[in-house]
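S.K.: Mind looking at a prediction? Sequence and model below.
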Amino acid sequence: MPVLVMKFGGTSVADLARIRAAAEKVKREVDRGHDVIVIVSAMSGKTNELVGWVEQTSPLYDAREYDAVVSSGENVTAGLMALTLQEMDVPARSWQGWQVPIQTTSQHASARFVDIPRENIDAKFAEGMKVAVVAGFQGISPEGRITTLGRGGSDTTAVAFAAAFDAIRCDIYTDVDGIYTTDPRITSKARRLEKIAFEEMLELASLGAKVLQTRSVELAMRYKVKLRVLSSFEDTDDNSGTLVCDEEDIMESKAVSGVAYSRDEAKMTLVSVEDRPGIAAAIFGPLAEAGVNVDMIVQNISEKNYGTHTTAVTDMTFSLPVNQIARAQKALEDARTSGSIRYDELVGDTDVAKVSVVGIGMRSHAGVAAAMFKALAAEGINIKVITTSEIKISVLIDRKYMELAVQALHDAFALDAAA
């Protein structure tokens, strides 16, 4: 039988009624002739509760025991889903990560997949099982310990199973009915996309869109797994939701497919850094060692007069998550104290936001940057930093203008209209 992977997030299995509604969707696919692998998250709010218990018990906790505790939420959901399907006369059984076994690395709380052997589940399918309900977010290390994959890991589990079992598709059921041109809470003109390319979805996910976890999109793109995002709270058919697929599967693309934003951004500038070979490494090396995620970088070179001589200096500006600014300040101040870098001043700005336009159509459409900058200028929005890639343009602006910028760009590129 063809295999279909179905993943249900926490809100989709928040209580017994929702688990039953999800099970009815699974039964419908079984009745259509599929063998189904269901990946489940913990019931809504349960993982946060478990994490809280761990932190209250042991602030400096053992990561191995952390994983043992927080992985239990998915185990509960898997068992309840299997029981519900059995009550519907659907042959189903639950699988914890170690029973598959889902083989991962040893990095607790952020493990990565090594292998998903098919033999155990295939054997049960051959015996008549129609649904394997697998606890997402977890696996087993080479040392035989339970591991977890980090937040959003159930999405990644679903894609990994779809790749391992050559599934016809991986359906991600969530609390939204697809992927939109932008956040519908910001503009009512946001439109659900029928299809979006892997590259576009990867950019949107990394730039702030929270529908899919970034690692899951990376995995889907690598193994050419077709993803479909759809609502668990609505009746669905083959045309529901948004299909994430290869660029070749999309007939025609607009220049811009979506507008993403990230509110929790900060900007730092090192003023009058000596301009010399290796200065960028001297700045960003300590930041990397401190675990600071640097994004946008701008360098402005000028000259500084020291009376007897003139020296080339540079102002180095970069963006980073706002919750990492204290860590970045300490790393750079330590680097200055050690003498590895010299600068006059370190200026931080925690009141900025990043707004981005994304689209594979940029490869064949000229003038996207000009249209973007013109739209922002018309609203009186000043741009602080700009970065570009082949299918993305991002700008850093004052946070108070973020929603206005999203609305203006959505209108400028007519994203409310289909291609």
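M.R.: Sure thing, it's come through.
S.K.: CA only for contacts and neighbour counts going forward, please
M.R.: Will do.
S.K.: any idea how far Thr104 lies from Leu320?
M.R.: Distance, Thr104 to Leu320, using CA to CA, to the nearest Å: 30 Å.
S.K.: got it, and Ala369?
M.R.: 23 Å.
S.K.: So between these two, which is more surrounded?
M.R.: Leu320 (20 against 15; other CA atoms under 10 Å).
S.K.: And that one, how far from Ile146?
M.R.: Distance, Leu320 to Ile146, by CA to CA: 32 Å.
S.K.: How about the secondary structure of the nearest residue to Ser232 once chain neighbours are set aside?
M.R.: With CA to CA, 6 or more residues apart in numbering as the criterion, Ser232 has its nearest non-adjacent residue at 5.1 Å, and that residue is Tyr173. At Tyr173 the chain is in strand, as set by DSSP: H, G, I helix; E, B strand; the rest coil.
S.K.: go on, Pro184?
M.R.: Three-state call for Pro184 (three-state DSSP): coil.
S.K.: In space, what's closest to it - neighbours in sequence excluded?
M.R.: Spatial nearest neighbour of Pro184, chain neighbours left out: Ala190 (5.2 Å); criterion: CA to CA, 6+ apart.
S.K.: burial count for the spatially closest residue to Gly97 that is not a sequence neighbour?
M.R.: Nearest residue to Gly97, sequence neighbours excluded (CA to CA, 6+ apart): Gly139, at 4.5 Å. By other CA under 10 Å, 32 other residues sit near Gly139.
S.K.: Residues contacting the host helix or strand of Gly139, please?
M.R.: In the assignment (DSSP states H and E), Gly139 maps to strand 138-140. By CA atoms under 8 Å, 6 or more residues apart in numbering, the list of residues contacting strand 138-140 from outside reads 71, 96-98, 101-105, 113, 146-149, 153-154, 157.
S.K.: Can you identify the element that follows that strand toward the C-terminus?
M.R.: Where DSSP H and E defines the elements, the next helix or strand beyond strand 138-140 is strand 146-148.
S.K.: my guess is Leu4 meets Ile39, correct?
M.R.: No: counting by CA atoms under 8 Å, Leu4 stays clear of Ile39, with 10.9 Å between them.
S.K.: Between the two, which is the more surrounded one?
M.R.: Applying other CA under 10 Å to Leu4 and Ile39 shows that Ile39 carries more neighbours, namely 30 against 24.
S.K.: so which helix or strand takes in that one?
M.R.: strand 35-40.
S.K.: Ends of stretch 170-180, what's the gap?
M.R.: From start residue to end residue, stretch 170-180 stretches across 19 Å - CA to CA.
S.K.: Return the set of buried residues in the strand holding Ile39.
M.R.: The neighbour-count check on strand 35-40 (16 or more other CA atoms under 10 Å) flags Asp35, Val36, Ile37, Val38, Ile39, Val40 as buried.
S.K.: adding another structure so you can compare the two:
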Amino acid sequence: MPVLVMKFGGTSVANLDRIRRAAKRVGVEVAKGYDVIVIVSAMSGKTNELVGWVGETSPLYDAREYDAVVSSGENVTAGLMALTLQQMDVPARSWQGWQVPVRTTSAHSTARILDISPDNLMAKFGEGMRVAVVAGFQGVSPEGRITTLGRGGSDTTAVAFAAALNAERCDIYTDVDGVYTTDPRISSKARKLDRIAYEEMLELASLGAKVLQTRSVELAMRYNVKLRVLSSFEEQSDDAGTLVCAEEEIMESNVVTGIAYSRDEAKMTLLSVADQPGIAAAIFGPLSEAGVNVDMIIQNISEDGRTDMTFSCPTDQVARAEKALKDAVAAGNIDYGDLIIDGAVAKVSAVGIGMRSQSGVAAQMFRTLRDEGINIKVIATSEIKISVLIDRKYMELAVQALHDTFELDKVG
């Protein structure tokens, strides 16, 4: 039988009533003739509770035991979902990551999937099982220990299973009914997209849109897995939600597909840095080793052998970045005159595959911000993206204005 993967996030399985609702959706797909892999997250709030307990028990915790604890939330949900399906006379079994097995690296709490062997699942399907309820977010290391994939890892689990079992589609059920042109909470004109290209979804996810985890989109693009984002709380039709697919499957689209934002950004500037070969590596190497996620980078014109270097990073990584830079100075690897930190900025981005063949998008974006009296602090571009750093207080105004400028409320 054809295989379908269905993933239910924490809000979709937050209590027994919601688990029953999700199970009914699974039952509908089984009735259509699918063998179904159901990937479940922990109940809403449960992972945070487990993480809190670990921190309270052992502030300098053993990462292996951390994974053993926080992965248990998904195990509970998987068992309850399997029991609910059995009550509906749907042959179902729950599976933990190690039972499949989902083989991962040994990087506890940030493991990456190496391989999923479908043999055990396919054997059980052959014996009459119709639904395999798999605990998301977890796997097993080469040493035989439980590992977890990082927050949002259940999305990655779902896509990996769809690729491994050559599933017809991977449906991601969340608390939203699809991917929108921007956050509907900011712009009332935000429009749900019927389809979006992998590359556009990857950019939007990395730029702040929280509908899908970035790694799951990367995996879907690599293995050409069709993703569909749906709401757990609305009645579904065959064309519900948003399909994330190859660019070739989208007939026509706007030049700009969506406006993304990231509220919690910081701009850090090193003044009077020695302008010499290797200075960028000397600065950004320690930042990388400290786990600082550097985004935009601007280097000013050199004067008297000195230059200024500006970069952005999430606000919660500023202290880590500051320490890494000071340690690099103490080690004699770099020197600079001063470090200026602006922690009140936001990143706003326009994304669209149409930018490849359409000129003038950047000029239009910059004019719109100018007309709204919004000053641009940093600019970064790629083939299908333009991002700017602006004062955080203007973020919502910028999103609304750009959404209107590019007429994203209209189709094609």
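M.R.: Nice, thanks for sending it over. Everything quoted here is computed from the prediction, not taken from an experiment.
S.K.: now the residue nearest to Gly97 of the first structure: how far from Glu74 of the first structure?
M.R.: Distance, Gly139 of the first structure to Glu74 of the first structure, by CA to CA: 12 Å.
S.K.: Repeat that for Ser188 of the first structure.
M.R.: In this view, Ser188 of the first structure and Glu74 of the first structure are 35 Å apart by CA to CA.
S.K.: which of the two has more neighbours?
M.R.: More crowded of Ser188 of the first structure and Glu74, by other CA under 10 Å: Glu74, with 26 against 11.
S.K.: Show me where the stretch 101-250 of the second structure has its helices.
M.R.: For the stretch 101-250 of the second structure, the helices defined by DSSP state H, counting those that start in this stretch occupy 119-126, 153-164, 198-206, 214-223.
S.K.: do you know which of the ones you listed lies nearest Ile334 of the second structure?
M.R.: helix 198-206 (30.2 Å; CA to CA).
S.K.: other SSEs contacting that closest one?
M.R.: Contact partners of helix 198-206 of the second structure among helices and strands, from 3 or more CA pairs under 8 Å, 6 or more residues apart in numbering; DSSP states H and E: helix 214-223, strand 242-245, strand 258-274, strand 338-351.
S.K.: Tell me which of the ones you listed is the most buried.
M.R.: Of all these, strand 242-245 carries the top mean neighbour count, a mean of 24, counting by mean count of other CA atoms under 10 Å.
S.K.: name the helices or strands packed onto it?
M.R.: Strand 242-245 of the second structure packs on strand 195-197, helix 198-206, strand 227-231, going by 3+ CA pairs under 8 Å, 6+ apart.
S.K.: Specify, as a residue range, where the longest one falls in the first structure.
M.R.: Using TM-score structural alignment, helix 198-206 of the second structure corresponds to residues 198-206 of the first structure.
S.K.: do stretch 398-407 of the second structure as well
M.R.: Per TM-score structural alignment, the counterpart of stretch 398-407 of the second structure in the first structure is residues 405-414.
S.K.: ok, residues contacting that stretch?
M.R.: With CA under 8 Å, 6+ apart, stretch 405-414 of the first structure has contacts from 181-182, 186-187, 190, 255-256, 258-261, 355, 357, 371-372, 375-376, 379, 381, 416.
S.K.: The same query, at a cut-off of 10 Å, please.
M.R.: 181-183, 186-190, 254-261, 354-357, 368, 371-381, 397, 399, 402, 404, 415-417 (CA atoms under 10 Å, 6 or more residues apart in numbering).
S.K.: Surely Gly208 of the second structure is in contact with Lys347?
M.R.: Yes: Gly208 of the second structure lies in contact with Lys347 (CA atoms under 10 Å); the separation is 8.8 Å.
S.K.: Report the central residue of the second structure.
M.R.: Nearest to the mean C-alpha position of the second structure, counting by CA atoms, centre = their mean, stands Gln213 at 2.1 Å.
S.K.: residue contacts, it?
M.R.: Gln213 of the second structure sits next to Arg151, Gly152, Gly153, Ser154, Asp155, Thr156, Met201, Leu202, Ala205, Ser206 when contact means CA under 10 Å, 6+ apart.
S.K.: of those, buried ones?
M.R.: Gly152, Gly153, Ser154, Asp155, Thr156, Met201, Leu202, Ala205, Ser206.
S.K.: Let me have those in TSV, extended by distance to Met309 of the second structure.
M.R.: Listed next are these as TSV, based on distance: CA to CA, whole Å:
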residue	distance to Met309 of the second structure
Gly152	33
Gly153	34
Ser154	38
Asp155	36
Thr156	35
Met201	30
Leu202	28
Ala205	27
Ser206	23
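S.K.: Closest one of the residues you listed to Ala78 of the second structure?
M.R.: Of these, the one sitting nearest to Ala78 of the second structure (CA to CA) turns out to be Ser154, at 12.2 Å.
S.K.: Next one: the counterpart of that closest one in the first structure relative to Val298 of the first structure, how far apart?
M.R.: For Ser154 of the second structure, the aligned position in the first structure is occupied by Ser154, per TM-score structural alignment. Separation of Ser154 of the first structure from Val298 of the first structure (CA to CA): 36 Å.
S.K.: Gly33 of the first structure - that's part of a helix, no?
M.R.: No: residue state for Gly33 of the first structure (three-state DSSP) corresponds to coil; a helix is not indicated.
S.K.: Off-centre distance for stretch 52-68 of the second structure?
M.R.: 24 Å (CA atoms, centre = their mean, to the nearest Å).
S.K.: Check stretch 347-355 of the second structure too.
M.R.: For stretch 347-355 of the second structure, the distance to the chain centre is 17 Å (CA atoms, centre = their mean).
S.K.: against the first structure, where does that stretch fall?
M.R.: Under TM-score structural alignment, the match for stretch 347-355 of the second structure is residues 354-362.
S.K.: For the matching stretch, measure first residue to last.
M.R.: So stretch 354-362 of the first structure: terminal residues 19 Å apart, CA to CA.
S.K.: One more: stretch 133-149 of the second structure?
M.R.: 18 Å.
S.K.: Ok, stretch 126-142 of the first structure next?
M.R.: One end of stretch 126-142 of the first structure to the other measures 28 Å (CA to CA).
S.K.: Can you check which part of the second structure that stretch sits on?
M.R.: Using TM-score structural alignment, stretch 126-142 of the first structure corresponds to residues 126-142 of the second structure.
S.K.: now swap in stretch 90-104 of the first structure and tell me
M.R.: Residue span in the second structure matched to stretch 90-104 of the first structure, by TM-score structural alignment: 90-104.
S.K.: ok, Arg112 of the second structure - contacts?
M.R.: 103-106, 138-139, 141, 147-150, 153, 156-157, 215.
S.K.: hmm, 6 Å instead?
M.R.: By CA atoms under 6 Å, 6 or more residues apart in numbering, the residues touching Arg112 of the second structure are Thr104, Thr105.
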